[in-house]
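I'd like to go over a predicted model; first the sequence, then the structure.
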Amino acid sequence: MNITEPMFLALTALVDRPRHGYGVVQEVERLSGGRVQLKIGTLYGVLDRLSAEGLVELDREEVQRGRLRRYYRLTDDGAAALQAEAERVAANAAVARTRLRARHVALGGA
C-alpha cells in the first residue's frame, strides 16, 4: 500500500488516542507545523481508505450538539504500517543527507 503524506499524518494523529474527524484535522495541522491542512472531505476519503485497509477502525460514535461524531482508532496493523513507513522515510532521508554532504565536500564546501 502506498501511504501518502496525509495518510501518514492521519495515522500518526491516532497513535496516542482515538479522535473524531475534526480532531484528526487539528492534530495533523499541529503535527505538520501548519504545513498540511486537511479539508474534511479529503480527511474522510483518507479515513475510508485506511479503514478499508484495516489500518484504522471506528472506535465509537457520539452525538454532540445534535451532530454525530465518529471516533477512529489506530489498529495494530495500522501501527505496524506506520512504523514501516516511518522507517522507510527515515532510511531515504539518511541516504539523501549522506549524498548531499558528499556533494558539498566534492564542491569544496561551497
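That came in fine, so what should we check first?

From now on I want contacts and neighbour counts done on CA atoms only, so please keep to that.
Will do.

Enumerate every residue touching the nearest residue to Ser32 once chain neighbours are set aside.
Leaving aside its sequence neighbours, Ser32 sits nearest to Leu9 (CA to CA, 6 or more residues apart in numbering; 7.8 Å). Counting by CA atoms under 8 Å, 6 or more residues apart in numbering, Leu9 touches Val28, Leu31, Ser32.

try this one side by side with the last:
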Amino acid sequence: MGNKRIEVVSESMFYTLMAFLHGEYSGAEIASMVEKLTKGRVRLGPATIYTILGRFEEDQILMETRTEGRKRIYRITDKGVQMYHDEHDRLVQCLADAATWEEESK
C-alpha cells in the first residue's frame, strides 16, 4: 500500500464510506449493511472489505476505535466524510451530464 493516495473511489469503497456515515462498525457489519442496502447487488467479500478497511485506515479515512475480541471497530474521519461528499458530488454530476447528453441526442 505504501504512500499511494486513493485517487479512484470504487463502488465498494463508496458504499463502505456511506455506511460509516451512520456510526461505528466492524468489517462484517459493513459488508452486511451494503448487501442489504443494495439488495444483494453489491457484495463485499472478506478480502474486499478488509483490503478497503486497511487502505482507509492507512490513509486516515477511517480510524479504529476499539476491538471486541477479534472484531475491530472503525469510525469515519473528517477526511473520510469529505471523501464521501466529493465522490457523491462527482457521481451526481456524472448523472446530470448523462441526462444532458441524452436530451441533446434526441
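It's in. These numbers were taken from a predicted model, which means no experiment stands behind them.

pretty sure the residue nearest to Ser32 of structure 1 is in a strand, no?
No - for Leu9 of structure 1, which was evaluated using DSSP: H, G, I helix; E, B strand; the rest coil, the result is helix, with no strand membership.

Give me the aligned partner of it over in structure 2.
Matched by TM-score structural alignment, Leu9 of structure 1 corresponds to Tyr15 in structure 2.

cool, Glu85 of structure 1 as well?
Structural alignment places Glu85 of structure 1 opposite Glu87 in structure 2 (criterion: TM-score structural alignment).

Any figure for the gap between its match and Val42 of structure 2?
Here the criterion is CA to CA, to the nearest Å. By it, Glu87 of structure 2 lies 18 Å from Val42 of structure 2.

Ok, Arg55 of structure 2 next?
To Val42 of structure 2, Arg55 of structure 2 is 19 Å away according to CA to CA.

Have a look at the two and say which one is more surrounded.
Between Arg55 of structure 2 and Val42, counted using other CA atoms under 10 Å, the more crowded position is Arg55 (18 against 15).

In structure 1, what sits opposite that one in the alignment?
Counting by TM-score structural alignment, Arg55 of structure 2 lines up with Arg49 in structure 1.

ok so Ile73 of structure 2 is a strand residue?
Yes - assessed with three-state DSSP, Ile73 of structure 2 lies in a strand.

residue in structure 1 matching it?
In structure 1, Ile73 of structure 2 lands on Tyr71 (TM-score structural alignment).

Now that match: closest residue in space that isn't a chain neighbour?
With sequence-adjacent residues excluded and distances taken as CA to CA, 6+ apart, Tyr71 of structure 1 is closest to His20, at 4.0 Å.

if we can go back for a sec, may I ask which of the contacts of Leu9 of structure 1 has the most neighbours?
Val28 (25 neighbours).
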